[in-house]
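Visitor: what follows is a predicted protein model with its sequence.
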Amino acid sequence: MQLFTRSSLLVVALWLSVPMGAKAQDVAAGQKIFNACRACHQIGDHALNSIGPVLTGVVGRKAGTFPDYHYSDANKNSGIVWDEPTLMEYLRNPQVKVPGTKMMFPGLKKDEDIVNVIGYLKTQVVP
């Protein structure tokens, strides 16, 4: 019986050592957090450039390419394509990810908030 107990403990220990997957994105929470972004950005089917560019369809878009927005040279020349890992870094601290960006937002401090905003952004695709 003691062998069974040791084996069971080994299985549990191995199971606990396996990294768990990333927490699921909460789109509704991301939409609420995105309200802070609305001071400068529009999103949705009829969005227009404002202080910042339209963010509809931003996931997968090359940085500095939304039509009729005057981007900083730093953003246009960054070579970035906005995917999840890149957005994680950028939304944490835009000035560190793209030195010289015009985006003066100080960044989101909680990884969970960033993940949720990205989840929301992913739902906002170009029609």
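Guide: Sure, I can see it.

Visitor: all contacts plus neighbour counts: C-alpha atoms, from now on.
Guide: OK.

Visitor: straight-line length of stretch 11-29, end to end?
Guide: For stretch 11-29, the first and last residues are 36 Å from each other (CA to CA, to the nearest Å).

Visitor: and it, how far out from the chain middle?
Guide: Between the centre of stretch 11-29 and the centre of its chain there are 19 Å (CA atoms, centre = their mean, to the nearest Å).

Visitor: adding another structure so you can compare the two:
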Amino acid sequence: MRTILAAALAGLVLSAGVAHAGDPDKGKSVFNKCKSCHMIGPNAKTRVGPELNGIVGRPMGSVEGFHYSKELKEMGEAGGVWDADKLNAYIKKPKAMIPHGRMPFPGLANDQQRDDLVAYLKQFAADGSQAQ
């Protein structure tokens, strides 16, 4: 299992470097699809899904108090860190990246909407403050 996870992480790393030009203002609107499970910002809390403050650069499966799937926890323990490319791939089709993951969202096929959403998420620091 660890070999498969390591291979999946390696594939994601190899895909890194792809430029994603997203509009964070449009991404805020796209985030409305995520709000029923996730929060972001100064008062964000874990709900059905983990809060997303500081997601870019955060180790995978690391929000304290959230019950992650075994796969996602193992990816984090193996050194997996969320970056723009990994987030984009995960948002596109979560079950393709983490087959036994807990996120019920089927995915977001629209490339530009994913880029916009990731640009929006990147604005938030771990404390929920938003870069201007």
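Guide: Arrived safely, thanks for sending. Values in this document were obtained by computation on a predicted structure and should not be read as measured data.

Visitor: any idea how far residue 43 of the second structure is from the residue positioned nearest the centre of the second structure?
Guide: Centroid-nearest residue in the second structure, with CA atoms, centre = their mean: residue 87, separated by 4.1 Å. According to CA to CA, residue 87 of the second structure and residue 43 of the second structure sit 22 Å apart.

Visitor: same question for residue 102 of the second structure.
Guide: In terms of CA to CA, residue 102 of the second structure sits 24 Å off from residue 43 of the second structure.

Visitor: the more surrounded of these two?
Guide: residue 102 (17 against 11; other CA atoms under 10 Å).

Visitor: now the element after the longest helix seen in the first structure, going C-ward?
Guide: The single longest helix within the first structure, with elements called by DSSP state H, is helix 2-17. Downstream of helix 2-17 of the first structure, the next assigned helix or strand under DSSP states H and E is helix 27-34.

Visitor: where in the second structure does that next one align, residue-wise?
Guide: Following TM-score structural alignment, the aligned partner range for helix 27-34 of the first structure in the second structure is 24-31.

Visitor: what's residue 50 of the second structure aligned with over in the first structure?
Guide: Under the alignment (TM-score structural alignment), residue 50 of the second structure maps onto residue 53.

Visitor: number of residues surrounding its match?
Guide: 22.

Visitor: what distance do you get for it to residue 43 of the first structure?
Guide: 9 Å.

Visitor: what about residue 112 of the second structure, which helix or strand?
Guide: helix 111-122.

Visitor: can you pull out the helices in the second structure?
Guide: Using DSSP H, helices in the second structure cover 2-14, 24-30, 70-77, 84-92, 94-97, 111-122.

Visitor: closest to residue 63 of the second structure out of those helices?
Guide: helix 70-77 (10.3 Å; CA to CA).

Visitor: now the angle between helix 2-14 and the closest one, please.
Guide: 60 degrees (axes from the mean of the first three to the mean of the last three CA atoms, to 10 degrees).
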